[in-house]
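*Asks:* The amino acid sequence is not available; the structure is as follows:
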């Protein structure tokens, strides 16, 4: 213990000697040495720490780390008590970011320096303001903007474009002296709208009525009642969709006028269809003259040049349904597209069954006497039978149909009764990209980064025996059991025992996810809609009602990514050869062919084109999503899912609902349901085979035999009578939907509109 010397003061008390700073002095040099020894490491830039070594008790690992106390002292001494800690913290974050940046640049396949998040996302724009104005004018003139919502001010239109899909406004427009320098409205010159009050009419009161042919959904009304950004609940949105679409159960219990909830209308016939090309031609001619002031432009993508001025063809003439000479519009074909990789399973099987159960296909009529007043939609299922990076094969089409015929889940849809509404087509990446005018001359330069998802590129190692450039193989279109197939295509790669990401075909479990096929499908949906028109659906989508009024709405749309103001393109509607499609493909090309939904959101946001690709509320197509992310749980819809797995395994507390309510109690009013992957979970575990009755008994027996072999049990030679007591006691929602659709094909019940299938 250190000792101190004390002296007597004049008052008789002892006094400690001290220096001028008021600190006591010590007589022992030992205390000084001890103090210096304790402060030895605090005055240096590094300080040692020792960590135990697992399995070695006698030794410890010695590390030298920055001395935070020393750093703090120096920062305070140089910059003061307020700024010093802040500068020290900023330097620490910079050090961590530098380590991350070096790892991203030299330790990953991407080989690029990351952009600092605090600086915001880098711009993606490659088109001038002038071209963005032309895109808006083209889409409006084509009738692809049947909305009264305003065009963003930033677009800078000088004159309001005429809108043939919008009726004239009742109010008188403002005089020119009161208008602003920028036009944000369109001038309605279209036919008058008649909003429908759809009800069940006696004696047909057991089932809802089919939508009126040519009817249109007013997306402005839907957004007003369903937009999450304005605090609307999914439960309330589904009620509006249900009542406005005439899908309510039994008699209405709501009283009073429901004009605000009427969202389906028909257009009156007009004497003369508007020639939109003539209306917009002078505007286009004027806007191509001269150069635009660069200071008036939006931020351009770094390192990219402005795209040449758009060379757009005249927009198609907008013709209302009642003025159309045919019930089907060639410019806007009613085609559902779906992309599938690998062997056919119960997932596309159920998607096709839901298509047969809900859409107006005329299967209840005599095949020789279809309803000529109805445009029947078609379902094109695009199949890539091998890995996403597979090689072309001249016999691909024949191989595909051979596999479909032998597959019990696929073979029922080759029946001649479905040949006019379901078609299997073979996907070929080379042929499809060459078919897109905006890409065909340049996409091969990005072949090594073809699998780009959100800026992260999946590298594909080149094969030793692979030719330098893969050309599409010319194969004539085949007819197999009345099903048309597309021509050239890639097929299976050489079989390999390992299931790496390159050779993976389909997702068999959460740990073996086929990421390359998912990335390829992100691009495929835009290619298919731009080339052929129509609506793309992810394979984990189940249709829940007729989409007639969605087909009547001519605009492009996807839906909202849950709580985020981003797109989810699991449902995507685009018009064939549109100006919006040209913009998206050229922009994606200059951004590494990235078609991830988040990237698409960035493209349209940077260009102020979000209004042309409408972001519909997810209540229409993905009603459970907000609940699964802990939103709106105070007033959830029916059924109440807290996670997507509840669809396949209903919680015990609500396990009575699927059997008691059936499909009428499953998100009634929504157009579809998206169950988000779960490719490895069967819809009906106790009956995991197609159960379509005697007409398809052979396929059912093959599926049962496969299940028996997998479980090492022997299938009896004669089919045994099944007992209901052997079935699962509480059926899940996935099982109830599958069995409901199958009972319709077996002829045991009508579809959701009371129509019995006629074979």
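*Replies:* Ah, there it is. Everything numeric in this text was worked out from a predicted model, so none of it was measured.
*Asks:* okay, CA-based contacts and neighbour counts for the rest of this
*Replies:* Will do.
*Asks:* quick one, what contacts residue 450?
*Replies:* Counting by CA atoms under 8 Å, 6 or more residues apart in numbering, residue 450 touches 457, 592-593.
*Asks:* got a winner among these for most neighbours?
*Replies:* With neighbours set by other CA atoms under 10 Å, the maximum within the contacts of residue 450 is found at residue 593, which has 25 neighbours.
*Asks:* hang on, the earlier thing: of the contacts of residue 450, closest to residue 211?
*Replies:* The closest of those to residue 211 turns out to be residue 593 (CA to CA; 38.9 Å).
*Asks:* how near is the closest one to residue 62?
*Replies:* Per CA to CA, to the nearest Å, residue 593 is found 49 Å from residue 62.
*Asks:* for comparison:
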């Protein structure tokens, strides 16, 4: 029988098991384990009990021995610190030992990272008070035109270190030189409180305040975040419960034009990379190592210096000659492959229902201060790995005309705000200057997702070789059976088992290509708009959002500026890492370069309010509605099935900017009325869709002869699901039976 590990190893225990009592330099300490009763954790600690010290020190009695040992211990600690610490005048970066975990992806040197940060800050793309990581190596605070101006407070020269020595141990704070901010109290004015007011044109969201109230890393709840977003954005429209002073919840501001003068702010000198000098542990200066503390990708040379365009000039919205800023185009991008279904249909309807498109006017006012956003829907006409034919654009529009789900958006009423675009992978990649000369070397591994490569060229090569061996082309075409469910030939996702993985991988890359080439915001096709994005457009920085509980990015929503330094960095880095644009890999690109601040990782409460609940987080105080699975959106649990019809659109994650329902392409939004229901303006498409559904359900039934528009309430589901309620709400606005969420009626 062996001794129990839970018993303290006193001398009596040793004696019981036949051991002699021994004096040891260590002893066991048993600590309670939180949440585990009746168990303790054994930890070995130094034994400082003088009764067990064997050292014999002559001429000292017991009373003098203890102070002497303490002095010796202190001297040992000081000596150890002196030996293993680096000089206080050197930077606080570690030596270049291999990092633990994923291999490094970095291909840019520190001076390039400094130039990228400097370009983004000077262009007004960093409107934040968050510090610049010390690893970037700035020796002084760069001027930030997107922050309010303040008086620079520098220490006297005798207290400042020489510029060749990095002494700061903290992040570098950018120095604001921009216009002042006036924070808005947005509320509906009685008696007009039935609907919330539109955001003020040119308003800006303060992401620092949003992070303060919504950051999951600081234990903020989604429910509380949505309340702050709702009240600060004026979405409560007369239903606000008295809360006291809500100044801390005001996160929307206007930039006050002409609030700075040339006397207050001096122009920044041209940027030059800061030299970084290392120092030996003995205090003498060693040869410069400007990349100390950076972990480059193994086996890859440093990238040559980036060629960046001139920095942009940040101007308040009130100083623009026109409502739209040409450097900040308001473009929403979405990527779609396969037949047009109810998924992009609902995304477009939610866009018209929430955004300030002006479609309620017969003619949009020429003097309007509103910059109308546009929705560009990019359609890949065939399977992701196919090459479009020369007539692809013509064929695309012909298919849109005959599609009941797509044809309504070809109406002239929507021509200025909804655009259908043809996606061509070769053309798009050639349009990115950073990779156009090199991407073809990786075309065999173009479908790269998190390092997992799907090679579609290999199969084509095998087919060509079999033809060259003597088999005629006609024989090949006869014997080769194209399986539409094969991963290469899939065109859309018909079920959870036949998922169009190639299109998903292609869309991971497409979002970065579109935002870098054209600017704007990309959204996945499983996204529904829930409010106006005016103040998000006003914030000119780049952003995505958090991957639920993880400190990673989810690029289902991605905002980047056109031809930005950040975009150049990402494309060159991705090129050296196999053109992998999976969100987890992009997270590594930015983390390895200490540049996560340039792509702000917003809380998922803003765009994906149910995600934490579906992963068993914050279920003690969930938001409304309470989804434990993403499928609850399509099949609301019976115990909560009264909420959709009672609360409607205004009770669905109110305060969030959008909702991401995470795939489910094969589930209809409205199973009992699975057709577009947009009224007499679009009756032909509805009639065709309803007749097709009836024929599919009963191809030989005599009921097919009657009018497919005949309605009866009996087949309808008694308790409507959230997806059904939202679809019918958006459709009723287009029919002219109700206003949009801001009280604007469309008249045909």
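*Replies:* On my side now, so go ahead. If you're wondering where the values come from, they're calculated on a predicted model, not measured in any experiment.
*Asks:* follow-up on the earlier one: with secondary structure and distance to residue 341 of the first structure added, can I get the contacts of residue 450 of the first structure in JSON lines?
*Replies:* Output for those, formatted as JSON lines (DSSP: H, G, I helix; E, B strand; the rest coil; distance: CA to CA, whole Å):
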{"residue": "457", "secondary structure": "strand", "distance to residue 341 of the first structure": "20"}
{"residue": "592", "secondary structure": "coil", "distance to residue 341 of the first structure": "23"}
{"residue": "593", "secondary structure": "coil", "distance to residue 341 of the first structure": "20"}
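*Asks:* Pipe the residues you listed into CSV and attach distance to residue 302 of the first structure per row.
*Replies:* Putting these into CSV (distance: CA to CA, whole Å) gives the following:
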residue, distance to residue 302 of the first structure
457, 19
592, 13
593, 16
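*Asks:* The longest helix along the first structure aligns to what range in the second structure?
*Replies:* The longest helix of the first structure (DSSP state H) is helix 68-106. On the second structure, no counterpart of helix 68-106 of the first structure exists by TM-score structural alignment.
*Asks:* Can you spell out the matching residue range in the second structure for the following helix or strand past that helix?
*Replies:* In the C-terminal direction, the helix or strand that comes right after helix 68-106 of the first structure (DSSP states H and E) is helix 129-141. Under TM-score structural alignment, the alignment places helix 129-141 of the first structure onto residues 110-122 of the second structure.
*Asks:* after superposition, how close is that stretch to the first structure?
*Replies:* In this overlay with the first structure, the average offset of stretch 110-122 of the second structure from its partner residues is 0.6 Å by mean CA distance after the TM-score superposition for the first structure.
*Asks:* Would you map the helices across the stretch 551-700 of the first structure?
*Replies:* Counting by DSSP state H, counting those that start in this stretch, the stretch 551-700 of the first structure has helices at residues 579-590, 597-607, 625-628, 657-661, 697-710.
*Asks:* Map residue 362 of the first structure onto the second structure.
*Replies:* Residue correspondence to the second structure (TM-score structural alignment): residue 362 of the first structure is matched to residue 358.
*Asks:* Quick check, that match in contact with residue 368.
*Replies:* No: look at residue 358 of the second structure against residue 368 with CA atoms under 8 Å: they stay out of range, at 9.8 Å.
*Asks:* So these two - more neighbours on which side?
*Replies:* residue 358 (22 against 12).
*Asks:* all strands of the stretch 1-150 of the second structure, in order?
*Replies:* Taking DSSP state E, counting those that start in this stretch as the criterion, the stretch 1-150 of the second structure carries its strands at 26-32, 40-46, 143-148.
*Asks:* thinking again about what came up before, touching the match of helix 129-141 of the first structure from outside, list them.
*Replies:* Here stretch 110-122 of the second structure makes contact (CA under 8 Å, 6+ apart) with 126-127, 136-138, 142-146, 271-274, 290-291, 294, 305-306, 311-313, 564-566, 569, 593, 595, 598.
*Asks:* Give me the buried subset of these.
*Replies:* 126-127, 136-138, 142-146, 273-274, 290-291, 294, 306, 564-566, 569, 593, 595, 598 (16 or more other CA atoms under 10 Å).
*Asks:* hang on, the earlier thing: for the strands of the stretch 1-150 of the second structure, give me a markdown table that also has distance to residue 494 of the second structure.
*Replies:* Compiled in a markdown table, the strands of the stretch 1-150 of the second structure are given as follows (distance: least, CA to CA, whole Å):
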| stretch | distance to residue 494 of the second structure |
| --- | --- |
| strand 26-32 | 53 |
| strand 40-46 | 53 |
| strand 143-148 | 46 |
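*Asks:* Nearest to residue 73 of the second structure among those strands would be which one?
*Replies:* strand 40-46 (11.9 Å).
*Asks:* now for the closest one, which elements pack on it?
*Replies:* Applying 3 or more CA pairs under 8 Å, 6 or more residues apart in numbering; DSSP states H and E, one finds that strand 40-46 of the second structure makes contact with strand 26-32.
*Asks:* what stretch of the first structure does the strand it packs on fall on?
*Replies:* Under TM-score structural alignment, strand 26-32 of the second structure has no counterpart anywhere in the first structure.
*Asks:* Thanks again, I'm all set now.
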